[in-house]
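Peer 1: This is a predicted model, with the sequence first.
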Amino acid sequence: MFRTIVAPLIVAAGLGAVAGCDGGPTVNNSVTSAESENGPLAQIGALYAAFTDTQKKPPSGIKDFASFAESMPEGVQGVRSGNLVVIWSVKLDDTTPGGKGDSADEVLAYEKSVPDSGGFVLMKNRTIRKMTADEFKAAPKAAGTIEDPAKAKVKKS
């Protein structure tokens, strides 16, 4: 399991660090830990693409990220705690870093406060944008499902 899921993720993370901004998630506003290329939303984007690439299907819930808890702790913990909301089972057309073949307009994940007060949003192409609550309400959401983390059963890795 390590070789099929975690190893490609580690390689992809290393390549992203070497490549710098080219191909990694980009932020349209000031960068802090929460919104940075290594922050929780960026980690969710990387996990989503890595899982889709290695498993040949999109993740269907937090249980699919259990084996990544150590390598991407902020993203996984953000979802488990309910601070990040992920739209699950979304088919990605492009799992390469930067996801240029995926929509830059569809929401894939977001901070739980975004619908009410705005904040940072992960787009389907894995870029990160800051949106107001009104912009978020008007933005198209990727076709998938939202899982209540309190009801999710997490696989032990």
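Peer 2: That came in fine, so what should we check first?
Peer 1: make it CA atoms for all contacts and neighbour counts henceforth
Peer 2: Noted.
Peer 1: Following the chain past the longest helix along the chain, name the next helix or strand.
Peer 2: If you go by DSSP state H, the chain has its longest helix at helix 40-55. Downstream of helix 40-55, the first helix or strand assigned by DSSP states H and E is helix 73-81.
Peer 1: Packing partners of that following helix?
Peer 2: helix 40-55, strand 84-88 (3 or more CA pairs under 8 Å, 6 or more residues apart in numbering; DSSP states H and E).
Peer 1: With distance to residue 104 as extra columns, can I get those in TSV?
Peer 2: As requested, those are exported to TSV (distance: least, CA to CA, whole Å):
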stretch	distance to residue 104
helix 40-55	13
strand 84-88	15
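Peer 1: which stretch among those comes nearest residue 70?
Peer 2: Each of the helices and strands packed on helix 73-81 has some distance to residue 70 by CA to CA; the shortest is helix 40-55, at 11.7 Å.
Peer 1: another structure for you, compare them:
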Amino acid sequence: MTTVRFLLPAVALGLALFTGCSGSSERAGPGPDPAAPLREVGDLLRAAAPVPGRGPAKLADLTRLEPVYPQAYQAVKSGEVVVVWGAAMKGEGEVGKGGGEVIAHQKAVPTEGGHVLLNTGEVKQMTADEFKAAPKAK
């Protein structure tokens, strides 16, 4: 009887841990973060700026930083992320001085919506209409 008294709670605990808390068999578990490449692109653009206040002018300006930011570099090179060339990321002191302007975005954003990178470093989800209306970095 004592064995059953200890065994029953142990089995119940094991079942609870094994099955989890969700009644649904579908889980939205952790997966790749679709905004991660854009955050890295922001870091890449900031690091590649030739002088403060000016951004890289072309893909070749990013090549030297490919080993440091491989995911971002490949996203830009492949066209998955579109960059506004020549536009600069805001510096740390400028970030709080107003809203951001779109400096990079996923390729499908103009037609389907998706994630955009603002020159403040913030990544936002936008619809295609929101993107069309959003200010673009220059």
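Peer 2: That came in fine, so what should we check first? All values derive from a computational prediction rather than experimental measurement.
Peer 1: Pipe the helices and strands packed on helix 73-81 of the first structure into a markdown table and attach mean neighbour count and distance to residue 62 of the first structure per row.
Peer 2: Below are these laid out as a markdown table (neighbours: other CA atoms under 10 Å; distance: least, CA to CA, whole Å):
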| stretch | mean neighbour count | distance to residue 62 of the first structure |
| --- | --- | --- |
| helix 40-55 | 24 | 10 |
| strand 84-88 | 24 | 9 |
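Peer 1: Minimum distance to residue 78 of the first structure: which of these has it?
Peer 2: strand 84-88 (5.2 Å).
Peer 1: What span of the second structure is that closest one aligned with?
Peer 2: Under TM-score structural alignment, the match for strand 84-88 of the first structure in the second structure covers residues 81-85.
Peer 1: Can you get me the start-to-end distance on stretch 91-106 of the first structure?
Peer 2: End-to-end distance of stretch 91-106 of the first structure (CA to CA, to the nearest Å): 12 Å.
Peer 1: circling back: for the longest helix of the first structure, name the packing helices and strands.
Peer 2: Using 3+ CA pairs under 8 Å, 6+ apart: helix 40-55 of the first structure touches helix 7-19, helix 73-81, strand 107-111, strand 119-123.
Peer 1: And those: which comes nearest residue 88 of the first structure?
Peer 2: Of all these, it is strand 107-111 that lies closest to residue 88 of the first structure, at 8.0 Å by CA to CA.
Peer 1: Specify, as a residue range, where that closest one falls in the second structure.
Peer 2: The aligned range for strand 107-111 of the first structure is 102-106, by TM-score structural alignment.
Peer 1: Minimum distance to residue 130 of the first structure: which of the helices and strands packed on helix 73-81 of the first structure has it?
Peer 2: That would be helix 40-55 among these, by CA to CA, at 11.7 Å.
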